[in-house]
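[1] missing the sequence, but the structure's below:
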């Protein structure tokens, strides 16, 4: 949720400041990636070992793909279907979140819990 708040906050500031919505989407999504890795790793998936390069590369690939999906949805919903920018952003964010969670769960952080990291 914190990543989504960062994304929406930056998106609002940029678009209300006059930036076109697709570049604003790229910047706002990227702003959420920084804390996303830490929060997903430590809180969502409870990983306790040190970060390794393959895991970080997988994370960046999943987030890059999620950015493409959310930007594509934003374009389709806003420019093709003529929805309001904020409804389109909300729907595109939902699609991007789904792709990101599935990719993170099944590929980036799959099977990497360490002993003692299970939730009681």
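    That came through fine. Computed from a predicted structure; not experimentally measured.
[2] all contacts plus neighbour counts: C-alpha atoms, from now on.
    Will do.
[3] tell me which residues are up against the lengthiest helix in the chain.
    Longest helix in the chain by number of residues (criterion: DSSP state H): helix 53-75. For helix 53-75, the external contacting residues (C-alpha atoms under 8 Å, 6 or more residues apart in numbering) are 22, 25-26, 29, 33, 37, 88-89, 91-93, 95-97, 99-100, 103-104, 107-109.
[4] check it against this one:
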């Protein structure tokens, strides 16, 4: 298996784990009486941090101190990937897939592919090359 394929597989595992942790955070906060929006926001905050740490260390095997530029690039890539998600979702709705798992699935796929490629080639590339 190529290094890109292994990284993509690890990226998927991190995403699945991130989703489970996010749901657990939402569940716990809702049980504590926190509202939907704050619970969702906390879940995303935990998820972004977990994703950064696991993808940096495990998916892309970056070592050494974390630089502020690396964190800023990661947050930018997160925002761009989410924008790609919304763009594809909007397109799918225009194509007749409103309120559809097909449209949501296409949007999720766009987010994941965008996030993986930008993480590999923009966020964590310098750290991988420095080894």
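    Thanks, I have it. Just so you know, these numbers come straight off a predicted model, no measurement behind them.
[5] overlay the chains and give the TM-score.
    Overlay of the two chains. TM-score (TM-score structural alignment, normalised by the length of the first structure): 0.67; 98 aligned residues with a C-alpha RMSD of 2.7 Å.
[6] state the span of the second structure onto which the longest helix of the first structure is aligned.
    Counting by TM-score structural alignment, helix 53-75 of the first structure falls onto residues 68-90 of the second structure.
[7] next helix or strand past the lengthiest helix in the second structure?
    The single longest helix within the second structure, with elements called by DSSP H, is helix 3-31. As assigned by DSSP states H and E, the chain's next helix or strand after helix 3-31 of the second structure is helix 36-54.
[8] and that following helix, what does it pack onto?
    Applying 3 or more C-alpha pairs under 8 Å, 6 or more residues apart in numbering; DSSP states H and E, we find helix 36-54 of the second structure packed against helix 3-31.
[9] just how off-centre is the helix it packs on within its chain?
    Here the centre of helix 3-31 of the second structure is set off from its chain's centre by 8 Å, with C-alpha atoms, centre = their mean, to the nearest Å.
[10] quick check: buried residues in it?
    7-8, 10-12, 14-15, 17-19, 21-23, 25-27, 29 (16 or more other C-alpha atoms under 10 Å).
[11] next one: stretch 96-111 of the first structure
    Buried residues in stretch 96-111 of the first structure (16+ other C-alpha under 10 Å): 96, 97, 99, 100, 101, 103, 104, 108, 109.
[12] tell me which two of those residues sit farthest apart.
    Within the buried residues of stretch 96-111 of the first structure, two members stand farthest from each other by C-alpha to C-alpha: 96 and 109, at 17.5 Å.
[13] thinking again about what came up before, tell me the angle the next helix or strand after the longest helix of the first structure makes with helix 53-75.
    As assigned by DSSP H and E, the chain's next helix or strand after helix 53-75 of the first structure is helix 85-103. Here the directions of helix 85-103 of the first structure and helix 53-75 differ by 150 degrees (axes from the mean of the first three to the mean of the last three C-alpha atoms, to 10 degrees).
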